[in-house]
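Novice: sequence and computational prediction follow.
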Amino acid sequence: MSFKVAMRIAYNGSAFFGFQSQNDVQTVANTLESVFKSVGIFSKIVASGRTDKGVHASAQVISLEIPHFWSNLKELKVRLNAKLASNIRIKRIWQVGDDFHARFSVKRRGYCYVLSKRASPFFMPFSLHYDFQNLDLIKQALQLFVGTHNFVAFKKQGGDEKSNVRTIFRAELREFRDFWILSFWGNGFLRAQVRLIVGFLLEIDRGNLTLEDLRAQLLGEWRYRIPVVANGLFLSRVDY
């Protein structure tokens, strides 16, 4: 006998070749499955989304079936975290209904991209060194992303999405001490979509692109398609 649970996990993406299971390389899913098997859990993992190589998560959610002898979820969490490497931590485990699906039950996802005003070897694994100069312009640009758009020109090739249409509910820029934090909340995101959006925003800030260029790309024209590096990107929220 078994029952379904969800787990909220955090991980340092720089230690892995993405989330999805792959042969011959270390991924988040491979690492989790290995530890789960060591405590008698052999269920397939379903994740809220597949993060790419180098992308971090503070709130990834997975669902899976676990045996009834692990009914004490607090004890299970302690046992799993003791076995996991320091690059992954399980933050919460809770029971869910049989119809719960970590990916398809999601109502809203949130990503943030962190930029550091100061160049530091201690910040580099988790941020991109950059200091904004044209804040009003960037805030105007962010509002253009809000709403429902076909993001085909803000998508990296590959992936299994059937549609390129996504809705962004909110997009904002916040300042926190020595960092800028770009945050995006939406009903879903395409492969590398946030990194391509951030790359476009930085070119606007540098004066190389305009708001009109952004409007054109949102309509499908390809004006600039170079993503920023992955190390500043975090999957920061998943709501059900």
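Specialist: Nice, I can see it. Numbering: from 1, shown residues only.
Novice: going by C-alpha atoms from here, please, whenever you check contacts or count neighbours.
Specialist: Will do.
Novice: please identify the buried residues of the lengthiest helix in the chain?
Specialist: As assigned by DSSP state H, the longest helix anywhere in the chain is helix 193-206. Neighbour-count burial for helix 193-206, with 16 or more other C-alpha atoms under 10 Å as criterion, is recorded at Gln193, Val194, Arg195, Leu196, Ile197, Val198, Gly199, Phe200, Leu201, Leu202, Ile204, Asp205.
Novice: quickly name whichever of those residues is closest to Ile93.
Specialist: Val194 (28.0 Å; C-alpha to C-alpha).
Novice: this is the other structure I want to compare:
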Amino acid sequence: MRNIKLTIEYDGTRYSGWQRLGDSDKTIQGKIENILTQMTGTKTEIIGSGRTDAGTHARGQIANFKTSAATSLPEMLEFLNRYLPRDIVIKKVEEVPERFHARYNATGKKYSYYIWNAGVPSAFERNYSFHYSDELDFELMNAACLKLIGTHDFIGFSSLKKTKKSTTRTIDELSIQKEGDMLHFTFVGNGFLYKMVRIIMGTLLEIGSGTMDIETIDEIFERKVRSDAGMTVPSQGLFLDEVYY
């Protein structure tokens, strides 16, 4: 049995997220599995590195699947990209050791979030950024980023319900770059809780616009209450850039 690793790029605008939902034809996983099943002649399921929400995009999602098909790697790549919708692209197909698992072997992830910070929205960037028109204090936001870097219990920055699993994560990088009216936020860490990046983003925006004090970050870590943190920003500004192994 062969173990095949896929590196996947997708525009999540039209989809209900990564994870297959019953018989729905509106998920990334479902679309890829349908084409793989056609290619191999047997029902094929893939394992993703993690879920992405409806509207979220990816430049480097990773998945793997097992198959006994003799199809060569170049043939797989050509077949998948020929029959998948144009907003889902397989960037790379690799044969990996049998024990490789896209989710369990991941050691970290890199995400980007984009803010269109201007008085009027952009017709072209509307599906790939969040329009936020308030004036922002970048010095204050950078100071807030520094508070979030490191190892913390991020449950207060998550939409997770009660869980027995650890909610401690490490953020290695949280930085801001301004490119004209576009703000590019980079998140690198060993893992992210459900909606954690989007809630941190909402918190940073509220601090930057003056509606939340920077000291609130310490209170969220201490109290571990979701309602203390900022809004959950929309999914269309979020990109999964890379998964580390």
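Specialist: Yep, that arrived. These figures come from a predicted structure and were not determined experimentally.
Novice: what's the following helix or strand after the longest helix of structure 1?
Specialist: Using DSSP states H and E, the next helix or strand after helix 193-206 of structure 1 towards the C-terminus is helix 211-218.
Novice: mean deviation of that following helix from structure 2?
Specialist: On superposition with structure 2, the mean distance recorded for helix 211-218 of structure 1 (mean C-alpha distance after the TM-score superposition for structure 1) is 1.1 Å.
Novice: ok, Phe19 of structure 1 to Arg8 of structure 1 distance?
Specialist: 14 Å (C-alpha to C-alpha, to the nearest Å).
Novice: correction: the previous question concerned Leu201 of structure 1.
Specialist: The value you get for Leu201 of structure 1 to Arg8 of structure 1, if C-alpha to C-alpha is used, is 30 Å.
Novice: then Tyr111 of structure 1?
Specialist: With C-alpha to C-alpha as the criterion, Tyr111 of structure 1 and Arg8 of structure 1 are 15 Å apart.
Novice: ok, now Gly199 of structure 1?
Specialist: Applying C-alpha to C-alpha to Gly199 of structure 1 and Arg8 of structure 1 gives a distance of 29 Å.
Novice: now Asn134 of structure 1
Specialist: 36 Å.
Novice: who has more neighbours, those two?
Specialist: Arg8 (21 against 13; other C-alpha atoms under 10 Å).
Novice: the more buried one contacts Ser63, correct?
Specialist: No. Between Arg8 of structure 1 and Ser63 there is no contact under C-alpha atoms under 8 Å: 9.1 Å.
Novice: Phe192 of structure 2 against Arg169, yeah?
Specialist: Yes. With contact defined as C-alpha under 8 Å, Phe192 of structure 2 and Arg169 form a contacting pair (6.9 Å).
Novice: more crowded one of the two?
Specialist: The neighbour comparison of Phe192 of structure 2 against Arg169 (other C-alpha under 10 Å) goes to Phe192, with 23 against 18.
Novice: which one in structure 1 is aligned with the more buried one?
Specialist: Here Phe192 of structure 2 is matched to Phe189 in structure 1, going by TM-score structural alignment.
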